[in-house]
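Enquirer: Dropping a prediction and its sequence here:
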Amino acid sequence: MLLSAAGFVSSPGHADPGDFAAMPGLWKVVKTPVDHGHRGKPVIEWHCVNEGDDPWATFARFSLPALAPCQIGEQHRSSTALAWAVNCSGNPPLHGRGHVDFESAEHYTAGIVLQDRGEILQVEGQRRAACTGPSD
């Protein structure tokens, strides 16, 4: 299942994606699952970010295959951060928070924390280079 902040609720305030302080280019993203405090095997993904891309669609997409379907609730955005509520159906239902925090225009950390489960995902993104073509 793909948890995408952009897919469930539109960005509050309709902020211009170009105002978001992330540099365009090729990004290396390391996603590490966490189960009861134990880090799992990291998964590395690469993707190109274009200037003006929607930050909710670009930086707040996380795959959470072990959970029941989740939806995004309340969202907040600044020029260097994204934060949202997470609500997952199931028995019992799970609630929590997701976040993306940019330390610089070329590096961020992110994660998801669920009530009664703690942190379930750690993410780190680093811009590595310019994108060289439309198929990057």
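Expert: That came through fine.

Enquirer: From now on I want contacts and neighbour counts done on CA atoms only, so please keep to that.
Expert: Fine.

Enquirer: for Asp16, what are its contacts?
Expert: Gly52 (CA atoms under 8 Å, 6 or more residues apart in numbering).

Enquirer: how much space between it and Asn87?
Expert: 26 Å (CA to CA, to the nearest Å).

Enquirer: Equivalent analysis for Glu103, please.
Expert: Look at Glu103 and Asn87: by CA to CA, they are 27 Å apart.

Enquirer: Compare the two (neighbour count), which wins?
Expert: A direct count of neighbours by other CA atoms under 10 Å for Glu103 and Asn87 places Asn87 higher, at 18 against 13.

Enquirer: next one: whichever strand or helix holds the more buried one to chain centre, how far?
Expert: Here Asn87, judged by DSSP states H and E, is contained in strand 81-88. Centroid separation for strand 81-88 versus its chain: 9 Å, with CA atoms, centre = their mean, to the nearest Å.

Enquirer: Below is an additional structure, to be compared with the one above:
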Amino acid sequence: MQVAYQLARFVHAALTVLLLSSVLAPRAHADAGDFQAMPGLWKIVTHAKGAPHETVAWHCVDEDADPWASFALPPPDASCQRSDEHRSRTSLDWHVQCHAPPVLHGRVAFDSPEHYSASLGAEGAEPLLRVDGRRYAACTSPKD
């Protein structure tokens, strides 16, 4: 009788663990639509190939902001079109086609929710732009 009781407790515990893991798993593993960047005030440092100095800009990102609008590097010219956009929880990848070749490749990769590196350049060549973004604080007003 003792063995049957212990077996019943083991089965009950195993079923409880299985049920809890199936309920909690979707929350633990977010889908690709759940972009992992924190809202707030971001410092954006841009290094352009051939430019003597880096440029620094500050950008406030809202909690529900579109990652493509907030983090993807804009096309270098108004005549350029972004295509082949791919998004995961921690990165954005795309191609840019301008009026003349080559096709450019852009990428934003987050190594944490508060830091990313980005680049834009031709495949196999040194990037034309390198960007480093770091979140510094919460946005305190619409003017941030």
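Expert: On my side now, so go ahead. What you see is a predicted model, and the numbers here were worked out from it, not measured in a lab.

Enquirer: Quantify their similarity with the TM-score.
Expert: Overall, the chain-to-chain superposition scores 0.74 on the TM-score scale (TM-score structural alignment, normalised by the length of the first structure); 113 aligned residues with a CA RMSD of 2.1 Å.

Enquirer: In the second structure, what range does the strand holding Asn87 of the first structure match?
Expert: Following TM-score structural alignment, the partner segment of strand 81-88 of the first structure in the second structure covers residues 91-98.

Enquirer: Nearest the geometric middle of the first structure, what residue?
Expert: Most central residue of the first structure, judged by C-alpha distance to the mean C-alpha position with CA atoms, centre = their mean, is Ala60 at 2.5 Å.

Enquirer: all strands for the first structure, in order.
Expert: With strands called from DSSP state E, the first structure shows them at 2-4, 25-35, 38-39, 43-49, 61-63, 70-77, 81-88, 94-104, 107-114, 118-129.

Enquirer: between those, which gets nearest to Asp136 of the first structure?
Expert: Of all the strands of the first structure, it is strand 43-49 that lies closest to Asp136 of the first structure, at 6.1 Å by CA to CA.

Enquirer: Have a look at how far, on average, the closest one is from the second structure.
Expert: After superposition onto the second structure, strand 43-49 of the first structure lies on average 0.5 Å away from the residues it aligns with, using mean CA distance after the TM-score superposition for the first structure.

Enquirer: The residue nearest to the centre of the first structure matches what in the second structure?
Expert: The equivalent of Ala60 of the first structure in the second structure is Ala72 (alignment by TM-score structural alignment).

Enquirer: on that earlier part again, wait, the residue nearest to the centre of the first structure sits on Ala5?
Expert: Yes: the pair Ala60 of the first structure and Ala5 passes the contact test of CA atoms under 8 Å, sitting 5.8 Å apart.

Enquirer: Could you pull up the residues touching the counterpart of Arg128 of the first structure in the second structure?
Expert: Residue-level alignment of Arg128 of the first structure against the second structure, with TM-score structural alignment as criterion, gives Tyr136. Residues in contact with Tyr136 of the second structure (CA under 8 Å, 6+ apart) are 40-43, 114.
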